[in-house]
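A.B. asks: Mind looking at a prediction? Sequence and model below.
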Amino acid sequence: MTRQIRYYEAIREAHAQILASDPQTYVMGLGVPGPTGIFGTTKGLQQEFGEGRVLDMPSSENGMTGVALGTSLLGKRPILVHMRVDFAVLSMEPLVNQIAKWHYMYGGHMRAPLTIRMIIGRGWGQGPQHSQSLQAWLAHIPGLKVVMPTTAHDAKGMLISAVADDAPVVLFEHRWLYGTTSEVPSEMYKVPLDKAAIVRRGRDVTLAATSYMTLESLRAAQILSDIGIEAEVIDLRSLTPIDVPTLSASVERTGRIVVADTGHSLFGVCAEVIAAVTETSFSHLKSAPRRIGLPHIPTPTTPALADLYYPRATDIACAAADMLGATHRLPVTVTGEHQWLDVPDPSFVGPY
């Protein structure tokens, strides 16, 4: 049976079904048992499964990540939750030097099957220490699988797949997605951790995006459609590995690609996707690829600067239209102003 449920409800349901089906799993994180339950994704789980399976943790990310590693080596399958990716920075040593390399260092005889949820996103001037998107940083580390589910359906299915996987998996969740809805089966199911999804078909330009920027790309595709340009939108979903065959096949149909990511443009996901596409499909490109991401400066706190900092659907649409020599056909409201300030998308329902 499928129903329309919210992204955070899908993640909460995945947690509950994982905990109920496998006694070796547990959930741990700062605020996990709290009244808001990490944007609702863990709310009430401790009451349902007990303090031994759903644990709060101190502000000691490095040490508790080591605990998660140790228990995974003893047969557990922990889910470690960081309410902000910025907090996870404190756990880089065990994550990068130990967890990512464990399987390799021991010749495949030992594994570290743990899942780490990291929350990204912006809003209300949270500034440089609470709104970063560091997925490219972790995707650079061999041994880690990095995924970014965009829909409620994928959020549930990819979390279930991550916990079942013997590799360490990092899931990045944008907090502006928690209020979005999609059709989600009530039973347990898996979504592959290595496949992109084509979420809109088109013939003129490929828009490839991650996480929340997939929603902005869909909005951009509608703007472009209004002036006769049909954009194909690809939700990357997985960063390691990137689904190059799906991207290449799309570019070979459209001849153009714009890549949009929630992180910084330089040395990031956009650059890697464009490199992969040019290596495989260069002869099919009709114009130079474009990348849409954050500028190479820390996140500003003031609304006046944030309005100029974050790319939106209008930026994606302008880049695509320019490729086709159609910028002059865009409405003035598209070319002259942003759609959103640094305030939550209307789908965001809080709590903060």
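C.D. replies: Alright, I've got the coordinates. Since this is a predicted model, take the numbers as computed values, not measurements.
A.B. asks: from here on, contacts and neighbour counts on C-alpha atoms
C.D. replies: Will do.
A.B. asks: in which helix or strand would I find residue 104?
C.D. replies: helix 102-105 (DSSP states H and E).
A.B. asks: what sits up against the helix or strand that comes right after that helix?
C.D. replies: Counting by DSSP H and E, the next helix or strand C-terminal to helix 102-105 is strand 115-120. Outside of strand 115-120, the residues within contact range by C-alpha atoms under 8 Å, 6 or more residues apart in numbering are 77-85, 88, 131-133, 162-163, 168-175.
A.B. asks: next up, a second structure to put side by side with the first:
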Amino acid sequence: MATKTPSMRAMSRYLLRPHAPLRPRCQYQTQCKQQYSAAAAAARLNGSVEYDTTSILHHTSKSTLANPELSAEARNGQTKRINLYTAVNEALKHALQTDERVLVFGEDIQFGGVFRCTMNLAAEFGTDRVFNTPLSEQGLVGFAVGAAAEGMKPVAEIQFADYVFPAFDQIHNEVAKYRYRSGSTGANCGGLVIRMPSGSVGHGALYHTQSPEALFTHTPGLRVVIPRSPVQAKGLLLSAIRCNDPVIFMEPKILYRAAVEQVPVDAFYLPLDKAEVLKPGKDLTIISYGTPLYTCSAAIAAAEKDFGCNIELIDLRTIYPWDRETVLNSVKKTGRAIVVHESMMNAGVGAEVAATIQEKAFLRLEAPVKRVAGWATHTGLMFEQFIIPDVTRVYDAIKQTLDY
């Protein structure tokens, strides 16, 4: 009897669990493993990310509470050290506690979801408000549209960003256009948040690696938000749930457990319309968001040491509509700009940012705007590390831009 092939959905959890390397069957396979290693021995640039020491995470309560974007209450409160998926869980828990209109639903979320972001919420708030849906992205987003139109605050989870495409019609043609087509009637679905894990994890291959954010930035009526850390995830998600616009909230899944920092215990809200200057500088501006910010930070540290330069790093946070003022002010000061993102270069977020800089700050530029992004190809498992930007590619872009 023929063996039944497991579905892609059934393999999701298996694919994303850490696995011991397979024993090579021959010398050639051993050589291949060395050839395609993510970090060569004694590599100066492309080493592993030191999350425990990186400057773009808050490692002390003092650092976290010094954030001027926090409310006075939050700045005078306590913090605790948590990872990104726990920060998402805390934001959802607070929203459910404080607003009876909030609903949380998606595939397997009643049990915590693939990444455990919804752990224990169904037990605390009941399955009338936290519940599983059938394996139908179009169906669960369609339900979310109806719930939001009736005044609810639905938070719908797409299990992986790679699975959002069946729901793209609902998002583009219904979610984004609802307010516009309703005219002066006041009808809208502005209370809707669609969460999804996105991006590379190192072994996700074709269907667990994609970063489709650029598709949503071409849709008027949506906000598209991508947090880089636990503090950002909690504050931006709470703001997204409170927002009167529909929000696409994309969570870099490799950071769920890797990124750990001190996060305010109390609820707090971060702005959805402001980029954040993570590091000031005067010679060059790097604009990025999500996971590549860690790559940029490492490249900046190496470049500043080698070239004696001073580089500004900006986190867009909300990539649509993005904060043009902060970016343009920075580029007019530094005269040079690089945009870095994990998704493909062609028609990506970097293209829009680069075009805007060229249009609005052309006379202040000392070099062409450079983009460092994923290559325009599907992500094969064996070659994933070569497709997304690494520290060396960002470092080279810095050198070329400074030397121009």
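C.D. replies: Now that the structure is in, tell me what you want to look at. All figures in this text were calculated on a predicted structure; none of them were measured in a lab.
A.B. asks: give me the number of residues near the closest residue to residue 251 of the second structure other than its chain neighbours?
C.D. replies: Of all residues not flanking residue 251 of the second structure in the chain, residue 197 sits nearest, at 4.6 Å (C-alpha to C-alpha, 6 or more residues apart in numbering). Here the number of neighbours of residue 197 of the second structure (other C-alpha atoms under 10 Å) works out to 26.
A.B. asks: and residue 197 of the second structure, what pairs with it in the first structure?
C.D. replies: Taking TM-score structural alignment, the alignment pairs residue 197 of the second structure with residue 119 from the first structure.
A.B. asks: Equivalent analysis for residue 362 of the second structure, please.
C.D. replies: Aligned partner of residue 362 of the second structure by TM-score structural alignment: residue 282.
A.B. asks: before we move on, back to that, for the residue nearest to residue 251 of the second structure, give its distance to residue 244 of the second structure.
C.D. replies: 23 Å (C-alpha to C-alpha, to the nearest Å).
A.B. asks: same question, residue 352 of the second structure
C.D. replies: Taking C-alpha to C-alpha, one finds residue 352 of the second structure at 25 Å from residue 244 of the second structure.
A.B. asks: same deal with residue 196 of the second structure?
C.D. replies: Taken as C-alpha to C-alpha, the span from residue 196 of the second structure to residue 244 of the second structure is 19 Å.
A.B. asks: So which of these two has more stuff around it?
C.D. replies: Legend: neighbour count by other C-alpha under 10 Å for residue 196 of the second structure and residue 244, higher for residue 196 (20 against 14).
A.B. asks: So which residues of the stretch 101-250 of the second structure form strands?
C.D. replies: 102-106, 130-132, 153-157, 193-198, 223-225, 247-252 (DSSP state E, counting those that start in this stretch).
A.B. asks: Can you lay out these as TSV showing distance to residue 29 of the second structure?
C.D. replies: Below are those laid out as TSV (distance: least, C-alpha to C-alpha, whole Å):
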stretch	distance to residue 29 of the second structure
strand 102-106	41
strand 130-132	43
strand 153-157	40
strand 193-198	31
strand 223-225	41
strand 247-252	31
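A.B. asks: of all these, which lies closest to residue 142 of the second structure?
C.D. replies: Nearest to residue 142 of the second structure, of all the strands of the stretch 101-250 of the second structure, is strand 153-157, at 10.1 Å by C-alpha to C-alpha.
A.B. asks: matching residues in the first structure for the closest one?
C.D. replies: Taking TM-score structural alignment, strand 153-157 of the second structure hits residues 77-81 over in the first structure.
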